[in-house]
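# Here is a sequence with its predicted model. Questions after.
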Amino acid sequence: MTGPESGSAVVPGAAVVPGASPAAASGPEHVIEPVAYDAILLASFGGPEGQDDVIPFLRNVTRGRGIPDERLEEVAHHYRAFGGVSPINAQNRLLKSALEAELAARGIELPVLWGNRNWDPYLREALTEAHDRGYRSLIAVATSAYSSYSSCRQYREDFAIALDETGLAGEITIDKVRQFFDHPGFVQPFIDGVHGALEDIRMRFPGIDVTTEVEVLFTTHSIPSADAAHSGPASRGFGEGGAYRAQHQAVAEVVMAAATAGESVPWQLVFQSRSGPPTQPWLEPDINDAIAELPARGVKAVVIVPLGFVSDHMEVMWDLDNEALETSAEHGLYAVRTPTPGVDPAYVSGLVDLVLERVNGTPVAERGSVTALGPWYDVCRPGCCENVRLGFKPALAGLAP
């Protein structure tokens, strides 16, 4: 599988990318024309910050799907176990501050605005603030690294909705940095985490054979199989699992090669946090099912790597630190969960580098990418990451539909 073409081919037709800067409006795969952005828009999922917020937040997340509150309560207990507070907003406050510090250290005068898709502060509030402060050209950084409907296209749809709700369409443009699953700044914290976990296991269990008695599980959020198949542009031919599975698989291979110094440590890609009806196929295997099978193969210790997450979201704190670690203990396995990037200096620096790619119009050959799949597209391609149940909705930072 080869990466995107390194050129900046323009799709015929004017202004085919809604709400884009002039440099991106005609739809090149990579924008190699410098753009003078006014501010960075840090865009995230959002989360409740108290018990009274939990159900209203979950209504926002599931809006349009007609899910009754009784069913939402089945998920709400994850949040209620932590006082009704999701960790994500606090993490984004830290990330915003870290980005501001990194920008200041480099002498880059770009303010950082923060808006969420599902809870306060909302994207529409961030856009209103941008307009009030005189900012008209924004570059968005979404806190999601991979290609799928929920991790890319839905952000782009919500940008369009927020511009419509605020009446700022035509006044503010929003570009978006490329999906950064294989940017060195995102990948390095996982390399460090796997290396450190294997060293920890060696110290705790002298004589353990990491080539037969340890398994590394790279875990990410499961998504419906139909959505996975439509992730990434169809022209790339990723097959079953689409770009979503292919990107995770490629990054995991890089992490293992760098973290093990040539040792052949067993690993696999697993999934977690599925929420659909049993009749709907989702990506598998589930992490808990995978853990249950390890003792029969002689595995004594497991390294759990939250490869699909940029920080310790609720899915990490509950589904991994609670359920997956409990499953490991039930099967007599020593388990260690490695860190997410969070505000790791390499990750924060990498996000600034991604912004500067667009500010400076960096040539594709000079962009950081550790797999053959990237560097990914600056402007999402036609039909990319369709939600087959909902169909196409207006979306920014990509070619229609």
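All right, it came through fine. Numbering: from 1, shown residues only.
# use CA for all of it now, contacts and neighbours both
Noted.
# so what's the spatially most central residue of the chain up against?
By CA atoms, centre = their mean, the mean C-alpha position of the chain lies nearest to residue 144, the distance being 2.0 Å. Contacts for residue 144 (CA atoms under 8 Å, 6 or more residues apart in numbering) come out as 44, 151, 152, 179, 309, 310.
# next up, a second structure to put side by side with the first:
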Amino acid sequence: MTDQTLSMPSPRAVDPDSPTHTRRGEAKPFDAILFSSFGGPDGQDDVIPFLRNVTRGRGIPDERLEEVAGHYRALGGRSPITAQNEALIAALEQELARRGIDLPVYFGNRNWAPYNADAVRALHRDGHRHALGLVTSAYSSYSSCRQYREDFGMVLEETGLVGEVSIDKVRVYFNHPGFLEPVVDGVAGALQSLSVEGHDVDRIAVLFSTHSVPNSMAEASGPEETRVAGSGGWYVEQHLAACRWVMEQLHDDIPELPDWQLVYQSRSGAPHIPWLEPDVNDVIEQIAADGSADAVIVVPIGFVTDHVEVVWDLDTEAKETADEKGLAFRRVATSGEDPRFVAALADLVQERLDAQFPRRVVTDFGGTPDVCGANCCVGRMCRPTTSGVDSEQDVERARAEALTAGDPS
């Protein structure tokens, strides 16, 4: 296993200090926060209806949905994501109040109650007109960034509030230290724990895991001018930059760092469509087969909270794979309700309220824009968005290009 910093081409085709990375959003009198997430079922009867919402328009029969439903059913049919988001919102409200920021937080989801439309109706009913969208995805891609902007645009159409309510999404925040510092501590703690058990650092593999997406979606992530064939786009580069930064912070205490790799999980979709690889379980099996390590640390760096895809895919399946192969296993916690991450979310809000507020950015990727560039993170279902610079012509062209590329999103 090798350090992936040496094996991935860089998609950076523009300078990190250019407007592509530094474009700032329009100043508005923001008067509310729309906290938006993926959503999850509340009980066994909700599982299939929820998965139908997730896969709407893709023609997937219930028989195939039942394969994924088993992950939720094994946890009682209730996803932990709603409770986790409610706790995160409560902590954010306290942090905003501590800073003297008087903005109410409304909670909406893409795929289950409470829905985004209900949250927007509520904030409008309460007299608010300029909402700041805060989402539970830290990276750039169609499903983790652009689709939320499209969601906001569709919700305004659905509620009849186009032109009366505005929703501006905050920047992607994978490079905020408040998101990454808890990960550093988690990796350090896991290394220490394994060391106490007698595992040498050079016999430990660190696997940074994130959600796999179709290769075409990854290639289209980021603005048009940044794309380099075979690079995985901004989605892959941002993850690699985050991983590098986390490992670099360990140097003071651990002069000789263990090998690390970016791996993927939670693949879905038709088998003939290429998705990002390697899968975390395949990598664990390969580590055991080649004898390169006797312990693995799995780091869910692509996720904000310990929801189903972390608990099932890593705590259950990846751990079982490691156990079967005789490898010691540790899974690092997500940033979740860590006070540093809560403060990072408050920073994202304060950045948009005060142009002089310092933007905290780490990693070698550079900054990230408030306003996404033309054709940023396009997908097959590409629609007009909020918080971007696409024209209707851009959207139509981007949709045609994505269809040609076979993007199943």
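Nice, thanks for sending it over. Everything numeric here is computed off the predicted structure, so don't read it as measured data.
# hmm, back to that, and the residue nearest to the centre of structure 1? What does it align with in structure 2?
Alignment note (TM-score structural alignment): residue 144 of structure 1 maps to residue 137 of structure 2.
# same deal with residue 264 of structure 1?
The equivalent of residue 264 of structure 1 in structure 2 is residue 257 (alignment by TM-score structural alignment).
# one step back: let's verify the residue nearest to the centre of structure 1: helix, strand, or coil?
Secondary structure, DSSP: H, G, I helix; E, B strand; the rest coil: residue 144 of structure 1 is coil.
# Can you report how many residues neighbour residue 373 of structure 2?
20 (other CA atoms under 10 Å).
# Skipping adjacent residues, who's closest to residue 360 of structure 1 in space?
For residue 360 of structure 1, ignoring the flanking residues on the chain, the nearest one in space by CA to CA, 6 or more residues apart in numbering is residue 34 at 4.5 Å.
# where along the stretch 151-300 of structure 2 do the helices fall?
Using DSSP state H, counting those that start in this stretch, the helices assigned to the stretch 151-300 of structure 2 run over residues 177-196, 215-219, 233-249, 280-290.
# Would you reformat the ones you listed as CSV and include mean neighbour count and distance to residue 398 of structure 2?
Converted to CSV, these look like this (neighbours: other CA atoms under 10 Å; distance: least, CA to CA, whole Å):
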stretch, mean neighbour count, distance to residue 398 of structure 2
helix 177-196, 19, 31
helix 215-219, 25, 12
helix 233-249, 22, 16
helix 280-290, 18, 32
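# From one end of stretch 208-219 of structure 2 to the other, what's the distance?
End-to-end distance of stretch 208-219 of structure 2: 20 Å, with CA to CA, to the nearest Å as the criterion.
# picking that back up, how close does the match of residue 264 of structure 1 get to residue 209 of structure 2?
18 Å.
# for the stretch 251-400 of structure 2, what spans make up the strands?
In the stretch 251-400 of structure 2, the strands defined using DSSP state E, counting those that start in this stretch lie at 259-265, 295-299, 328-331.
# Now distance to residue 395 of structure 2 and mean neighbour count too, for the ones you listed, in TSV please.
Shown next, in TSV, are those (distance: least, CA to CA, whole Å; neighbours: other CA atoms under 10 Å):
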stretch	distance to residue 395 of structure 2	mean neighbour count
strand 259-265	29	23
strand 295-299	36	25
strand 328-331	40	20
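# For residue 222 of structure 1, what is the corresponding residue in structure 2?
Checking TM-score structural alignment: residue 222 of structure 1 goes with residue 212.
# got it, and residue 113 of structure 1?
Using TM-score structural alignment, residue 113 of structure 1 lines up with residue 106 in structure 2.
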